[in-house]
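> Below are the sequence and a predicted model for it; my questions follow.
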Amino acid sequence: MIRFRLRTVLVGLSLIVMILPLAGIQILRLYESALIRQTESELRAQGAFVIAVYRQTLRTLTKDQMEPKHQRPGVKESRLASSELDLATTQIHPPLRVVNTSESPDPIAQKIGLMLAPVIAEASTTTFAEIYVSDRHGLIVTADQNALGKSIAASDPVNTVFLGPAVSQLRRASVEQPSSIIGFESRSNLVVLIALPIIDNGEIMGAVVLSRRPPSIFTALYAKRYLLLEAAGVILAVVVLISIFASRTVVNPIQRLAKEADLVARGEQQTFDDNHVYRTLEVDQLAKRLKEMADALQLRSQYIRDFARHVSHEFKTPIAAIKGAAEVLEDHSNDMTAEERDKFMGNVRSDLARLERLTNGLMELATAEMSHASDDSCVLADVTGEYERVSMRGATRTPIAIPIASLTAILTHLIKNAEQHGAHSIKIDSTVVSRHLQIEVTDDGEGIPESNKHLVFDPFFTTYRDQGGTGLGLSIARALARNAHGDLNYCEQTLDNGTTFRLTIPLA
């Protein structure tokens, strides 16, 4: 199963959320450019029709009898490319300027303009296009009454049409379109302008200038509202899929972990499903850490319960003995001999001494388990010189990361344990292995029975309770070793007698 990092999921979702509106804006811009190009194509078709009618009328009037003026035999028919205008790249010019002039238009062009005026006026009403027809000098011969007889400004870029090439431009509207009640414009405030030269027999006879506002994008979108509803449905489906993906990869796993954590808090056993796989690496790692924590808490809880039971048992026996001795002395003290009273008092003192040893051992164990790791270090040679019947060899001068007091306490418990089991000689061998110092403490005592090997580190386990053993020594030694990021373990022996414990401590 493919698993993602939580950071990757969140970044991906954020990018999608960011891209969706940007993509929508870009699509609207592209659609608006498409509307402009559509308007351009329509104006070009209308202009071609006007030019065809103009040329036909011109030929009918002249019947090739008039000598053309300003011959331009090299001028050829100009054609616009299929789409020249683009909202993102095309320069937007100011509104078309027409100015008053004292010049008179070409008579033939003026006559043709009068003949075409009714047709062009009706076409303008139907198509919402503004159509100017001018002679070869830019004097308007067909237009509304406000522009008729005027001239296209000499400085206007559209005048390049009289040099032969067709012109296609975007211009600002001369009058801004007011906004509607809902805040959207019914038509665009840009104007598409097409200027086409009228060429006949290689001579430029005039020009046709057509301009019209393209449809407002909101008007066009309203016309395609059903298609937009389908697109909105697709976007909604994408958002739902994103939400489902986020829920399955982030929200649901975290809720699942929260429920399992609640079960752990209530003390439930085996709450985490080992076979469940989370889709994000961080959540999967979090689940593993929570499971490890839950297992550790369960082990700790079990340890505390067992520990409390052992403590209760260990304290109950001497307390019961002391209580019994006190009751006997209270009831029969006058009937006892001095020797009998001393015997009972000796038992009380013995039980009190055991309670004291247990209390001291518990305090030492608690200190060992609750203490924090230290930066202190020492060498083995500084400790082993304090014990009799102990020989050492190996890396005794190698610094190790443990306080000398802790190392002394560990070795003291191991040596006392060996002496309790009849050891006469104790050997300490030390070697460096993988950035750790391995210290093996071997004795020649009676050894540990097979049935007791798995119990030697359990608190209060001892076979020498009658001799004053508390069963806490090895537990304290292991706790001190683990507090220093090391460990203490029992090693299997190949000989019939003797015991070996291996202490592992990191190098300083």
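Noted; the coordinates are in hand.
> contacts, neighbours, all on C-alpha from now
Will do.
> From Ile140, how far out is Ile198?
Distance check for Ile198 against Ile140: by Cα to Cα, to the nearest Å, it reads 13 Å.
> One more: His485?
His485 sits at a distance of 99 Å from Ile140 (criterion: Cα to Cα).
> Between these two, which has more neighbouring residues?
Here His485 and Ile140 are set side by side on neighbour count (other Cα atoms under 10 Å), and the busier one is Ile140, at 29 against 14.
> Helix, strand or coil: sort out the more buried one for me.
Judged by DSSP: H, G, I helix; E, B strand; the rest coil, the three-state class of Ile140 is strand.
> Please name the nearest non-neighbouring residue to it.
Nearest non-adjacent residue to Ile140, counting by Cα to Cα, 6 or more residues apart in numbering: Ser134, 4.1 Å away.
> can you give me the strands for the stretch 101-250 of the chain?
For the stretch 101-250 of the chain, the strands defined by DSSP state E, counting those that start in this stretch cover 130-135, 140-142, 151-152, 167-172, 190-200, 203-212.
> tell me the most buried of those strands?
Here the criterion is mean neighbour count by mean count of other Cα atoms under 10 Å, and of the strands of the stretch 101-250 of the chain the winner is strand 140-142, at a mean of 28.
> quick one: it to chain centroid distance?
Relative to its chain's centre, strand 140-142 lies at 67 Å (Cα atoms, centre = their mean, to the nearest Å).
> elements contacting it?
Counting contacts by 3 or more Cα pairs under 8 Å, 6 or more residues apart in numbering; DSSP states H and E, strand 140-142 packs against helix 107-127, strand 130-135.
> Presented hereafter is structure B, for comparison with structure A:
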Amino acid sequence: MFVRRHWPALRLRTILLSVLLFAALLPGFAGIFLRVYENTLVRQTEAELVAQTAVLTATAEAMWPGSRLTAPTLAQRETPGWYQPEGATIDLGSTPVLPARPPARAAGAPDADAMAVGSRLDAIMQETSRTTLASIILLDRNGVVVSGFGQGGSWKDIPEVRAALAGRADTVLRRNDSYHPRYSMEWLSRASGLRIHHARPVVVNGRVEGVVLVSRSPRALFRGIYQDRIKIALGVVGVLGFIGFLAVLVSRGIAKPIERLSRVTREVAAGGGEVPPPPSTAAIEIRTLYEDFGVMAEAIERRSRYLRDFAAAVSHEFKTPLAGINGAVELLQDHEDMEPEERRRFLDNIAADGRRLSALVTRLMDLARADSRRPSAAMLSRKRRRSSGCM
């Protein structure tokens, strides 16, 4: 009862448009969800690399020979703007994808201070890499690899290292040449064949002394979906709930009212039944159809009563002259020796009754023609609604 009282009046085209629009947009929503979710996984991977390099560079700065790194005071930490979180910068839709990282070029001997720090930092880098699965490389201020993959070579010419040597942390997307698809559905993922590279400068006493370069493949799309399966399942339940709502909307607004009207139509055709009021949950066009059907049923009932009364009246009007004609004919047949004057009187009576019948027939034909030209009550009601709607 509460739903019926508060059900909004909707047009049939609004209901159908809502259902068709949702059906058309659902695949698009699914595609957008996959893209946004995958982009979130990539940015999350970048944030993890930023956090790793922030810790490693701070450790390297503290270990660097001659470093004057001191812990910040309470007043410094309370200064507005002291804490500045570094957000993710890459986006699968707009960030250009660079080729795979080229091999390290031949270079001279690395810086001695960087070598000393690298030897002490190597164990920390190895342990971190074992847990995070990231490739971690330490370079000196000339871009020469001190510790990690490509040791002894130089990567000073690649964009991310060049930016870090200039004092700016930088993240780039590169192709992963060592990637080989393992699952048939991996073509849906744009990031499966990519690798994220992040470089952060090691700043000692205001001078860039080295670079920490890390790289890792982003979290796989389908693995991420599996790990977030509960949240995604709740989203699927929400979509199914909305589809169920649309089904109820179509059922209450279209299907059930039409079935009810069809049943009432059969009952009225059989000579019984009454037209119910329009359902409050039906579409506006269905309510109008109920009203028009009610007007039509009322007009049919009124016409049926009129025909019954008219038939009774006509039968009475025809019965009297027909009885007179039959009586006069019987008398003429039974009394062949009737006087001419009396016979003429009976014949005049027959002629008068005949003229009376002819006049009744003429009046009936005139009445039928006039009734065919007279607009019905349903037509008048419809014209009134249309005129009021135009105003």
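Noted; the coordinates are in hand. Predicted, not measured: the structure shown is a model, and the values here were computed from it.
> any idea how far the residue nearest to Ile140 of structure 1 lies from Lys150 of structure 1?
From Ser134 of structure 1 across to Lys150 of structure 1, the span is 9 Å (Cα to Cα).
> hey, what's in contact with both of those two?
Ile140 (Cα atoms under 8 Å, 6 or more residues apart in numbering).
> Glu84 of structure 1 corresponds to which position in structure 2?
Taking TM-score structural alignment, the alignment pairs Glu84 of structure 1 with Thr89 from structure 2.
> three-state assignment of its match?
Per three-state DSSP, Thr89 of structure 2 ends up coil.
> and it, what is it in contact with?
Arg43, Thr171.
> which stretches of the stretch 351-500 of structure 1 form helices?
For the stretch 351-500 of structure 1, helices defined by DSSP state H, counting those that start in this stretch occupy the ranges 381-384, 404-420, 473-483.
> Can you get me a residue count around the nearest residue to Glu46 of structure 2 once chain neighbours are set aside?
If you skip the residues right next to it in sequence, Glu46 of structure 2 has Ala88 as its closest partner in space, 6.2 Å away by Cα to Cα, 6+ apart. Residues near Ala88 of structure 2, counting by other Cα under 10 Å, number 17.
> before we move on, the earlier item: aligned to the residue nearest to Ile140 of structure 1, what sits in structure 2?
Superposed on structure 2 with TM-score structural alignment, Ser134 of structure 1 falls opposite Leu139.
> Please apply the same query to Leu6 of structure 1.
Under TM-score structural alignment, Leu6 of structure 1 pairs with Leu12 in structure 2.
> any idea how far Asp157 of structure 2 is from that match?
For Leu12 of structure 2, the distance to Asp157 of structure 2 equals 66 Å [Cα to Cα].
> In terms of neighbours, single out the busier of the two.
Set side by side, Leu12 of structure 2 and Asp157 show unequal neighbour counts under other Cα under 10 Å, the larger going to Leu12 at 17 against 12.
> was I right about the more buried one contacting Glu285?
Yes. Counting by Cα atoms under 8 Å, Glu285 is a contact partner of Leu12 of structure 2 at 6.2 Å.
> now the helices: where do they sit in the stretch 1-150 of structure 2?
Defined through DSSP H, counting those that start in this stretch, the helices belonging to the stretch 1-150 of structure 2, from first to last, are 2-6, 12-63, 74-77, 112-132.
> Any chance of those helices in JSON lines with distance to Gly224 of structure 2 as columns?
JSON lines is the format used below for those (distance: least, Cα to Cα, whole Å):
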{"stretch": "helix 2-6", "distance to Gly224 of structure 2": "41"}
{"stretch": "helix 12-63", "distance to Gly224 of structure 2": "7"}
{"stretch": "helix 74-77", "distance to Gly224 of structure 2": "36"}
{"stretch": "helix 112-132", "distance to Gly224 of structure 2": "16"}
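> Which of the ones you listed sits closest to Val214 of structure 2?
Val214 of structure 2 lies closest to helix 12-63 among these, at 6.8 Å (Cα to Cα).
> Mean distance of that closest one to its aligned residues in structure 1, please.
Superposing on structure 1 and averaging over aligned pairs (mean Cα distance after the TM-score superposition for structure 1), helix 12-63 of structure 2 comes out at 3.2 Å.
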